[in-house]
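Participant: The sequence and its predicted three-dimensional model are supplied below.
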Amino acid sequence: MRLTTVILIASLVQVSAATFAQRITLSERKASLENILKEIRKQSGYDFYYDRKVVVANRQIAINVKDATLEQTLSKVFAGLPLEYTIDEKIVVIKEKMPSFLDRIVSAFNTVDTRGKIVGENGAPIAGANVSVKGTSKSAITDQNGSFYIAGVDERSILVISYVGYVTKEVAAGATSLGNITLIIGSSDLQEVTINKGYYNTTQRLNTGNVSSVKSDVISRQPVSDILTALEGRVPGLYISQNSGIPGGSFVIKLRGQNSIGNGNNPLYVIDNIPYNTTNVLQSGIAGANGAINIFSSIRPNDIESIEVLKDDKSRRINKQIIIKQIIMATYKNGINGAISGKVGNVVGATCRGIAYLRSLPETIKAPTEKQINQRLKFAVVMGWLQPLLKIINIGYQILSGYKTSMNRAVSYHLTEAVVGDAPDYQIDFKKAIFSRGELLVSWILELLCLVNAVLSIKWDNGPASAFCNDDDQASFVIYNPEKEAFVTFTDVATRQQKEAVLQLPEDFAGDTVHCWQHFVNAAGDAVSTSVYLGEVMVG
């Protein structure tokens, strides 16, 4: 009877162990190693600890397992990789595989000391050319004779040779002496850049006037809803200032300063070769923000191919009646990757999220509806509040950006989730504001205390160390003072392991109530945690 009981208990233990053992099913092709480790973490419950410098994020892995154990899965993942792992309880530690004595001997025989000479097409030596070993930090600069020497190069490596004005060249480093390596002079792209100068086009090479051009790739990357705003800081001599914070509002624009008394200072606008009278459009009481709206407010920035700003006397060829004015010209996109070519009447090819479609050119400027005005008010509140945090948001929303910019993502979230109140008194709900969104783990706050002399003390505690909770993660803080409408940011002020940060606030914050947020950024700067609202505190 006792023997039967012992056998029965042993069987139950084996069944229980088999029941609770985690089985893993994976089928991936060309997936990054990090993504595979994250999927294994989800299915197994095991945490992974590794150095990002060792586990390269863009390393591609192919794996196909079904109902496999953790050990079987990891063996297939790391097969052929210079990595090894150990399992300690529920943590998998990954590190670089140390080469064996035999591997070091083989590596020594596979390395060569390579030398050569870089010359031009005429045979003259090129001094100062850069010669680097592809994928490594080894490099050399050619001397006055064009010669270079690099020691300890793997014979299977590729040498990358570059010099200003010449086409970059790659050669195999399979010999100790490579002889003369000839670089070819690079063709200039000045002939390929097309500039719209009114009713004719020219190239950068033949252009003799003072023209600044902003292309569609630059415009589409800006987190703005108005084309004129995208020109700020990108055209020398162009001063742009919006009359109000409401989207669609009119602008004060000066090109090369105050240049007229009687004819005004607004430049002439030409959209697809159609001139617009800026005096009527911008100043004559068209219903909208501050009684006037600008001509570009109804045009999507993504529909514009390029904007040219003509600054000098060359503009007289187009603008004969008002000689003193300069010209800002916008050109619509004509076709998207060949899917929609050309333009018919007032219809033009455009694109949205990579999909080609046809859209109509604006014919009239209508007064915005009440719903549009309210949306613009919300947008103005959100943009005005987030603009000072552009650097924080560019890092905090980078993992979600995709085809949108980080600021676009942040604005979209706050428009739908963090705006409260009724028109026109919209406000930000500080508890719902998020400046960073990511996969790193957050910490729990133990203390938020304001000391004397405007010193803020913050203490926190962490969960167990893992790939999503590293000791060297950097803590950053955002402080907002509603009374002064001012932000103060503190980036990389302490590591996660330190569990404490002491922040010196501006002295004029004394007596005011401030709101605080915290988030973490990993050492590589490519992963973040979701920001956490810590609360409000009175500054002493």
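Facilitator: That came through, no problem. Numbers count the residues shown, from 1 in each chain.
Participant: okay, CA-based contacts and neighbour counts for the rest of this
Facilitator: Noted.
Participant: what secondary structure does Val488 sit in?
Facilitator: Of the three states, Val488 takes strand according to DSSP: H, G, I helix; E, B strand; the rest coil.
Participant: How many neighbouring residues does the closest residue to it other than its chain neighbours have?
Facilitator: Spatially, and ignoring its direct neighbours in sequence, Val488 is nearest to Ile479 (5.1 Å; CA to CA, 6 or more residues apart in numbering). Residues lying near Ile479 (other CA atoms under 10 Å) number 18.
Participant: can you check Gly421 too?
Facilitator: Neighbours of Gly421 (other CA under 10 Å): 11.
Participant: Quick check: the closest residue to it other than its chain neighbours vs Leu415, distance?
Facilitator: Of all residues not flanking Gly421 in the chain, Gln427 sits nearest, at 6.1 Å (CA to CA, 6+ apart). Using CA to CA, to the nearest Å, one gets 11 Å for the distance from Gln427 to Leu415.
Participant: Below is structure B, check it against A:
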Amino acid sequence: MKNIFTFLLTFLLAGMLGNTYAQQRTISGKVTSSEDGSGLPGVNITVKGTSAGTVSDADGSYRLSVPADATTLVFSFIGFRKAEVLIGNRTEVNVTLLVDTRQLNEVVVTSFGIQKEKKELGYAVQEVKGQEIAETNRPNFVTALQGRIAGVSIGTTSGMAGASSQIVLRGGSSLGANNQPLFVIDGVPVDNTTKSEGFLLTDTPNRISDYTNRIADIDPNDIENITVLKGPAASALYGIDAANGAIIITTKKGRKGSVRIDYSNNFTIENATRFPEIQTKFANGSWVNNVPTTNRNTLSTWGAERPAGEPTFNNVRNFFRTGFMQNQVVVTM
């Protein structure tokens, strides 16, 4: 009886183990390059829809245990196009990966429209895409650079519409001279100051009137990208005018091929939310012999207490209305 029980238990375990092995199968093969046919090491091979995977060895060979119901292997490697291959009933799957010619090296514009690969530069640069600036929907794109460039300080003369914005890279270098970087638009240097406007936000011309900084005339939707050069690198390319750095703006241009039209539309609604407190208990007036007298032409002192039920007006609050702005942009390339 004991022998029969042992035989049945052994038979059951063997059946379960065989079923487990039947649920897995091993796929092997080699991954090669389409350029020279050499094996590619370090290629990621995964079973589509699962976490099972492996990497190819030094000569491009691989070996992977996959579920019995696996249908597709995914091969991916930097610089090559991803490939998805059906397994079928095969146990050996060889793959040739195509070079991805669509992957472009990161290119920046340095001086006078000259383009160089970023890895070839011997100095640090920062780049901001024009789309990031346009998405902020700010009329003055200089204010949109805040928080997108390291070491930048941006100040505005006021919170009014059309207020000037000034930018300083890595702090000011002069107490009385201009601390702003040089702006270069498609190779043409542009001054960001305006006539009769001071270099400092506290200068008298800036407090009396505001003519808006000239770079604000650029439509953010026309900007392709912005490259920022700091320190000696800017001076070496643009001279003493760029001693405080240089901001190089490349605008959008037409491209070979089919015509492309970009349209964007945005709405802005603004309301003033904070107003100064106004007293309505006392009327305008003055004090004569320690007696308050009402004088409607006096604004500097208080007069007698207003009669009950006398209407009062908050002219500051009544002056403001709901602001509405609509901006529609059509760009043809």
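Facilitator: Received, thanks. Here the structure is a predicted model, which means the values were calculated and not measured.
Participant: ok, back up a step: tally up the residues packed near the residue nearest to Gly421 of structure 1, please.
Facilitator: 16.
Participant: Repeat that for Leu451 of structure 1.
Facilitator: The burial count for Leu451 of structure 1: 15, using other CA under 10 Å.
Participant: Please apply the same query to Ala144 of structure 2.
Facilitator: Ala144 of structure 2 has 18 neighbouring residues, counting by other CA under 10 Å.
Participant: Distance check, the aligned partner of it in structure 1 against Arg353 of structure 1.
Facilitator: Under the alignment (TM-score structural alignment), Ala144 of structure 2 pairs with Ala230 in structure 1. Distance, Ala230 of structure 1 to Arg353 of structure 1, using CA to CA: 19 Å.
Participant: Gln180 of structure 2 contacts Ser165, doesn't it?
Facilitator: No: in this structure, Gln180 of structure 2 is not within contact of Ser165 by CA atoms under 8 Å, at 10.5 Å.
Participant: more neighbours, the two?
Facilitator: More neighbours surround Gln180 than the other of Gln180 of structure 2 and Ser165, with 27 against 22 (other CA under 10 Å).
Participant: Now do the same for the aligned residue in structure 1 for the more buried one: helix, strand or coil?
Facilitator: Using TM-score structural alignment, the equivalent of Gln180 of structure 2 in structure 1 is Asn266. With three-state DSSP as the basis, Asn266 of structure 1 sits in coil.
Participant: ok, now Gly233 of structure 1?
Facilitator: Here Gly233 of structure 1 is recorded as coil under three-state DSSP.
Participant: Then Phe11 of structure 2?
Facilitator: With three-state DSSP as the criterion, Phe11 of structure 2 reads helix.
Participant: what about it, how many neighbours?
Facilitator: Neighbour count of Phe11 of structure 2, defined by other CA under 10 Å: 12.
Participant: How about the one 4 residues further on?
Facilitator: Neighbourhood size, Gly15 of structure 2 [other CA under 10 Å]: 12.
Participant: mind checking which helix or strand it is in?
Facilitator: Counting by DSSP states H and E, the element that carries Gly15 of structure 2 is helix 2-22.
Participant: Now tell me what touches that helix from outside.
Facilitator: Applying CA atoms under 8 Å, 6 or more residues apart in numbering, the external contacts of helix 2-22 of structure 2 come out as Ala68.
Participant: now swap in stretch 108-116 of structure 2 and tell me
Facilitator: If you take CA under 8 Å, 6+ apart as the criterion, stretch 108-116 of structure 2 is touched by 107, 117-118, 127, 186-188, 227, 237-238, 248, 250.
Participant: what range in structure 2 matches stretch 17-33 of structure 1?
Facilitator: Counting by TM-score structural alignment, stretch 17-33 of structure 1 pairs with no residue of structure 2.
Participant: Can you get me the start-to-end distance on that stretch?
Facilitator: End-to-end distance for stretch 17-33 of structure 1: 29 Å, by CA to CA.
Participant: What residues of that stretch count as buried?
Facilitator: Of the residues in stretch 17-33 of structure 1, those with enough neighbours to count as buried (16 or more other CA atoms under 10 Å) are 23-24, 26, 31-33.
Participant: got it, and stretch 246-259 of structure 2?
Facilitator: Neighbour count says stretch 246-259 of structure 2 has 246-252 buried, by 16+ other CA under 10 Å.
Participant: residues in contact with the closest residue in space to Gly79 of structure 2 that isn't next to it in sequence?
Facilitator: Leaving aside its chain neighbours, Gly79 of structure 2 sits nearest to Asp100 (5.5 Å; criterion: CA to CA, 6+ apart). For Asp100 of structure 2, the contacting residues are 79-81, by CA under 8 Å, 6+ apart.
Participant: Asp100 of structure 2 and Val108 of structure 2: what is the separation?
Facilitator: Asp100 of structure 2 is 21 Å from Val108 of structure 2, by CA to CA.
Participant: what's the answer for Thr96 of structure 2, then?
Facilitator: Look at Thr96 of structure 2 and Val108 of structure 2: by CA to CA, they are 33 Å apart.
Participant: Those two: who's more crowded?
Facilitator: Val108 (23 against 18).
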